[in-house]
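Engineer: build me a structure from this.
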Amino acid sequence: MAGIEAVVFDFGNVLIKWNPEAWYDARIGREAREKLFAEVPLEEMNLRSDRGEHLADLVAETAAQYPAHADNIRAWYDNWIEMAQPDIPHSAVLLRALRAKGIPTFALSNFGIPTLALADAAYPVLTEFDRRFISGELRTIKPEPEIYAHVEAGTGLAPEALLFADDRPENIDAARARGWQVHLFEEPQGFADRLVAEGLLTPEEAAA
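Structural biologist: Sure, this is the predicted structure:
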């Protein structure tokens, strides 16, 4: 197997937490949240944002379609940054350690454009990449093959030269099918151990 030449990071649940369910649980209770998510296609709405549609427009459209849940639907936009927290400091350490050693780092994330601006302002670490591949700009989302092809073409690297960390198995499987080296991210120490095992970082460099 060819050596790893670059590391590709997802954003949500790798560098920052993304857990809207927990935000709603804390404010309206689990039972009401489960009812909301069962009756309103919030995840589908968010995926449309990830494809490049404006989240504010999507929220207004969805609130009009489901007036009984309108206030909670609007909260998805009004309180979005509160759902995208906290950051994951150890992951930031790993990113910066790789960059300090001159190892190219790239981002591959499903993200809407207006919300990315909010996240960039709150978490500057998200901007610290050699290049970012963002679904809202590319109009294709993981795990669709097209978005991985954009990374390959944009970096000029062979698939097997890329190590990709993502928290969703379907995104990992799609990358693996193209020949990428992959890491299913569950917690930062596991990824730190992988980077050490691959010889990209020393244990000291990978420490939290």
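Engineer: can we go C-alpha only for contacts and neighbour counts from here?
Structural biologist: OK.
Engineer: show me where this protein has its helices.
Structural biologist: Counting by DSSP state H, the chain has helices at residues 20-28, 30-39, 42-50, 55-65, 70-78, 80-83, 89-100, 113-122, 135-138, 145-155, 169-177, 188-197.
Engineer: for comparison, sequence B:
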Amino acid sequence: MSSNDIRHIVFDIGKVLIHYDPDLPYSRLIPDEAERSWFFANVCTSEWNIEQDRGRSWEEAEALLIRSYPDREDHIRAFRRHWHEMVPHAYSDTVAIMEGLIADGWDVTMLTNFASDTFREAQRLYPFLTLPRGVTVSGDVRQIKPDLAIYRTHTETFDLDPGATLFIDDSPANVEGARAAGWQAVRFIDAQQLRGDLAAYGIKPSHTAPSPAAAAAL
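Structural biologist: Sure, this is the predicted structure:
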């Protein structure tokens, strides 16, 4: 396939454009590694967190856990309170690729599993997240990857041709979800791999340094 066949490029955000690691604040809040592992496996689990990405409010999410683990209230509330510490930096090389694509005139949008409020906080922390033409945030539409519905919502919202759309995501399940929706898709490993994947489609973005606004956030 060549660049003539691709007209739209869609970026995931977490672990593609910005780093995300819930362990960062909790390594301070729960110093014992075994206890911290238990907490993430039993209390603030990935399954619990994904429901905020699906649109559940933090108030409801916290209340649900506090009923079951009242002695862990402070640690439960700390997940949202210290969320900004979980996204400590951007991936400057990937940001440069995205900005190069935009500068070259590519139609760039974003599709992300993100709670509505934390996504707006991320945009304030990382202004380059406002540069693409638009974004579908799972918490806004109450759909999540890899369900087909969210890919279809993104396609309809931004008037994309699925077969002419290239999706970039770090999750194998989300990549497969995009392909099931008729998109082209590549799994993000790192910026070097992404450049190679884009080149395989005949896409070679301008090599630019991040914009001043983006650089200030890196």
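Engineer: quick revisit: make JSON lines out of the helices of structure 1 and add distance to F106 of structure 1 and mean neighbour count.
Structural biologist: Below are the helices of structure 1 laid out as JSON lines (distance: least, C-alpha to C-alpha, whole Å; neighbours: other C-alpha atoms under 10 Å):
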{"stretch": "helix 20-28", "distance to F106 of structure 1": "25", "mean neighbour count": "15"}
{"stretch": "helix 30-39", "distance to F106 of structure 1": "33", "mean neighbour count": "14"}
{"stretch": "helix 42-50", "distance to F106 of structure 1": "18", "mean neighbour count": "19"}
{"stretch": "helix 55-65", "distance to F106 of structure 1": "25", "mean neighbour count": "16"}
{"stretch": "helix 70-78", "distance to F106 of structure 1": "27", "mean neighbour count": "17"}
{"stretch": "helix 80-83", "distance to F106 of structure 1": "23", "mean neighbour count": "16"}
{"stretch": "helix 89-100", "distance to F106 of structure 1": "10", "mean neighbour count": "19"}
{"stretch": "helix 113-122", "distance to F106 of structure 1": "15", "mean neighbour count": "16"}
{"stretch": "helix 135-138", "distance to F106 of structure 1": "14", "mean neighbour count": "19"}
{"stretch": "helix 145-155", "distance to F106 of structure 1": "9", "mean neighbour count": "16"}
{"stretch": "helix 169-177", "distance to F106 of structure 1": "14", "mean neighbour count": "17"}
{"stretch": "helix 188-197", "distance to F106 of structure 1": "15", "mean neighbour count": "18"}
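Engineer: would you turn these into JSON lines with distance to F9 of structure 1?
Structural biologist: Shown next, in JSON lines, are the helices of structure 1 (distance: least, C-alpha to C-alpha, whole Å):
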{"stretch": "helix 20-28", "distance to F9 of structure 1": "21"}
{"stretch": "helix 30-39", "distance to F9 of structure 1": "28"}
{"stretch": "helix 42-50", "distance to F9 of structure 1": "17"}
{"stretch": "helix 55-65", "distance to F9 of structure 1": "23"}
{"stretch": "helix 70-78", "distance to F9 of structure 1": "25"}
{"stretch": "helix 80-83", "distance to F9 of structure 1": "20"}
{"stretch": "helix 89-100", "distance to F9 of structure 1": "8"}
{"stretch": "helix 113-122", "distance to F9 of structure 1": "15"}
{"stretch": "helix 135-138", "distance to F9 of structure 1": "14"}
{"stretch": "helix 145-155", "distance to F9 of structure 1": "12"}
{"stretch": "helix 169-177", "distance to F9 of structure 1": "11"}
{"stretch": "helix 188-197", "distance to F9 of structure 1": "11"}
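Engineer: OK, contacts around the alignment partner in structure 2 of I81 of structure 1?
Structural biologist: Per TM-score structural alignment, the equivalent position to I81 of structure 1 in structure 2 is H84. Shown in contact with H84 of structure 2 (C-alpha atoms under 8 Å, 6 or more residues apart in numbering): 121-122.
Engineer: H84 of structure 2 and I18 of structure 2, how far apart?
Structural biologist: 12 Å (C-alpha to C-alpha, to the nearest Å).
Engineer: contacts only, for the aligned partner of A181 of structure 2 in structure 1.
Structural biologist: A181 of structure 2 maps onto R178 of structure 1 when the alignment is built from TM-score structural alignment. Each residue near R178 of structure 1 by C-alpha under 8 Å, 6+ apart is listed here: P159.
Engineer: returning to what we had before: F129 of structure 1 is nearest to which of the helices of structure 1?
Structural biologist: helix 89-100 (8.3 Å; C-alpha to C-alpha).
Engineer: please state the offset of the closest one from the chain centre?
Structural biologist: 16 Å (C-alpha atoms, centre = their mean, to the nearest Å).
Engineer: ok, average deviation of it from structure 2?
Structural biologist: On the superposed models, the aligned residues of structure 2 are on average 0.7 Å from helix 89-100 of structure 1, with distances taken as mean C-alpha distance after the TM-score superposition for structure 1.
Engineer: angle of that helix against helix 188-197?
Structural biologist: Angle, helix 89-100 of structure 1 to helix 188-197, by axes from the mean of the first three to the mean of the last three C-alpha atoms, to 10 degrees: 20 degrees.
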